[in-house]
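Trainee: sharing a sequence plus its predicted fold:
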Amino acid sequence: MSQKFQEIIDSERPVLIDFFATWCQPCKVQSSVLTTVKENVGESARIIKVDVDQYPAIASQYGVRGVPTLAIFKKGELLWKESGVHDVNTLTQLLKQYE
């Protein structure tokens, strides 16, 4: 997965990574928010979910200490990372900012 993950974040367009856990209630709220964000940004950005219980090494590599944690990458560079639930407008604006 780590090589595949690297290929994903090396993208020319922004990639929002949702570090989540299946047992996390706020993660479920964030997931529904991200569905709307994806509708807003269309193909200009990708949104990928990473289960921290299945891929703890990736979560650890990027300093994920709580879920949900969202991160935006472009061309392999971490541009933004923050824990907690975020709203549609904030995330849509962030992704458009990094287009």
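Mentor: Cool, the structure landed. Model, not experiment: these values are computed from the prediction.

Trainee: make it CA atoms for all contacts and neighbour counts henceforth
Mentor: Will do.

Trainee: and the nearest residue to residue 46 once chain neighbours are set aside, how many neighbours?
Mentor: Once flanking residues are discounted, residue 46 sits nearest to residue 15: 4.7 Å by C-alpha to C-alpha, 6 or more residues apart in numbering. Other residues lying near residue 15 total 26 when counted by other C-alpha atoms under 10 Å.

Trainee: for comparison:
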Amino acid sequence: MSVMKITKSNFDAEVIHSDIPVLLDFWAEWCTPCKMLSPIIHEIANENTGKIKVGKVNVDEEPELATQFQVMSIPMLILFKEGKAVNTSIGFMDKEAIKKFLK
């Protein structure tokens, strides 16, 4: 499954009402660690099709979502299950660390 672009207009449908867990990556174009994390996020999405939904939130384009989830540093990953944030991580993580984060 490809990585979705999450905006305030599709957030409820894609994240809150998702029937599978959702991993959100809060990022920005100018953020070097975000750029390093991006290919790993795409790998995680492709390897977990049907088990987890993966989305990216550009904090510059979606300041309301960034504020709602108190995003102070990026990259920031938030794992949602049944519409609720259940795990949060700030900063770059390698693929193995993300796999542990998802469990």
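Mentor: Now that the structure is in, tell me what you want to look at. Just so we're clear, the structure is a prediction, and the values are computed from it rather than from any experiment.

Trainee: tm score of chain vs chain?
Mentor: Once superposed, the chains reach a TM-score of 0.87 (TM-score structural alignment, normalised by the length of the first structure), with 96 aligned residues with a C-alpha RMSD of 1.4 Å.

Trainee: what is the aligned counterpart of the residue nearest to residue 46 of the first structure in the second structure?
Mentor: Residue pairing (TM-score structural alignment): residue 15 of the first structure is matched to residue 22 of the second structure.

Trainee: what sits against that match?
Mentor: Applying C-alpha atoms under 8 Å, 6 or more residues apart in numbering to residue 22 of the second structure gives the contacts 15, 52, 53, 54, 55, 79, 80, 81.

Trainee: how much space between the counterpart of residue 91 of the first structure in the second structure and residue 62 of the second structure?
Mentor: Aligned counterpart of residue 91 of the first structure in the second structure: residue 98 (TM-score structural alignment). The gap separating residue 98 of the second structure from residue 62 of the second structure is 23 Å, by C-alpha to C-alpha, to the nearest Å.

Trainee: repeat that for residue 90 of the second structure.
Mentor: Residue 90 of the second structure is 18 Å from residue 62 of the second structure, by C-alpha to C-alpha.

Trainee: and the gap between the spatially most central residue of the second structure and residue 12 of the second structure?
Mentor: Per C-alpha atoms, centre = their mean, the C-alpha nearest to the average position across the second structure is that of residue 24, at 1.4 Å. Using C-alpha to C-alpha, residue 24 of the second structure is found at 13 Å from residue 12 of the second structure.

Trainee: now do the contacts for the alignment partner in the first structure of residue 38 of the second structure.
Mentor: In the first structure, residue 38 of the second structure lines up with residue 31, judged by TM-score structural alignment. For residue 31 of the first structure, no contacting residues are found, by C-alpha under 8 Å, 6+ apart.
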